[in-house]
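my questions concern the predicted model and sequence given below.
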Amino acid sequence: MELNLSETKTIKVKILNTEYTLKVEDEELGYKVAEYVDGVMRELESKFPGRNALTIAVLAALNIAEELFRERMKHDNVEGEIENLLMDLSNRVDKILSL
């Protein structure tokens, strides 16, 4: 994923009580992503009190990456099911046309 710097906007977000300045193409998405990351980190911070911010950040990154991989697997499974249905439909159309 490449960021087009000519079309970026600068936003300020707060994640786990630290303010960050981000360059984003889509402000609304940037805020939503930052809010999501902050939520994941706060949840982990409450589950593992006393851990430093780096540990919480790594745990959050691992959790978010796992979510991403699970969603990709679901997408691939759905894509495979659609391909199978299309092949079946194509075979049925071929049979009908050959009658």
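Cool, the structure landed. Keep in mind that what you see is a predicted model, and the values were worked out from it rather than measured.

could you use CA atoms for every contact and neighbour count after this?
Noted.

can you say which helix or strand has the most centrally placed residue in the chain in it?
What sits nearest the mean C-alpha location of the chain, by C-alpha atoms, centre = their mean, is Leu68, with 5.2 Å. Using DSSP states H and E, Leu68 maps to helix 53-97.

pasting the second one now:
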Amino acid sequence: MNQPNTVTVQILDKEYCITCPASERANLESAARYLDGKMREIRSSGKVIGADRVAVMAALNITHDLLHKQQHLDQQASSSRDHVRDLLARVDHALASDTDSA
């Protein structure tokens, strides 16, 4: 029987008991399903043999995706900052012009 803070997940037909806060249970289960799917995908390609190698390749692929998405978010944030700066400059200019007219 599981302890309240222990979650059992299955990855490549192996069970792992992991301790986590109850509030993180759904996230942990989702992460385990995602990892299991990636590992099965790699294993079924037939290009990588052995659970350890499959796990490393899955970790590399997931990390690559994460870093790529982070880079994309950083670029979007930079673009948003530039846009906000431009808008603020326009507002400052409009306010300065309005003050000069008064």
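Perfect, I can see it now. None of these values were measured; they are calculated from a predicted model.

what is the corresponding segment of structure 2 for the helix holding Leu68 of structure 1?
The aligned range for helix 53-97 of structure 1 in structure 2 is 51-95, by TM-score structural alignment.

average gap between that stretch and structure 1?
Compared with structure 1 after the fit, stretch 51-95 of structure 2 shows a mean deviation of 0.5 Å (mean C-alpha distance after the TM-score superposition for structure 1).

I'd like the secondary structure assignment at Ile49 of structure 2, please.
The three-state label given to Ile49 of structure 2 by DSSP: H, G, I helix; E, B strand; the rest coil is coil.

that one - how many residues pack around it?
12 (other C-alpha atoms under 10 Å).

ok, now the one 10 residues further on?
Residue neighbour count, defined by other C-alpha under 10 Å, stands at 15 for Ala59 of structure 2.

from Asn5 of structure 2, how far off is it?
As judged by C-alpha to C-alpha, to the nearest Å, Ala59 of structure 2 and Asn5 of structure 2 stand 25 Å apart.

now Gln70 of structure 2
Note on Gln70 of structure 2: its distance to Asn5 of structure 2, by C-alpha to C-alpha, is 31 Å.

also Ala32 of structure 2?
From Ala32 of structure 2 across to Asn5 of structure 2, the span is 16 Å (C-alpha to C-alpha).

those two: who's more crowded?
Set Ala32 of structure 2 next to Asn5 and count neighbours by other C-alpha under 10 Å: Ala32 wins out with 17 against 14.

trace that one over to structure 1, please.
Alignment note (TM-score structural alignment): Ala32 of structure 2 maps to Ala34 of structure 1.

what comes up buried for the helix or strand that match falls within?
Ala34 of structure 1 belongs to helix 27-47 when assigned by DSSP H and E. Residues of helix 27-47 of structure 1 classed as buried: 27, 30-31, 34-35, 37-38, 40-42, 44-45 (neighbour count, 16 or more other C-alpha atoms under 10 Å).

now that helix on structure 2. Mean distance?
Superposing on structure 2 and averaging over aligned pairs (mean C-alpha distance after the TM-score superposition for structure 1), helix 27-47 of structure 1 comes out at 0.3 Å.

can you list contacts of that helix?
Residues from elsewhere that reach helix 27-47 of structure 1 (C-alpha atoms under 8 Å, 6 or more residues apart in numbering): 9, 11, 13-16, 24, 51, 56-57, 59-60.
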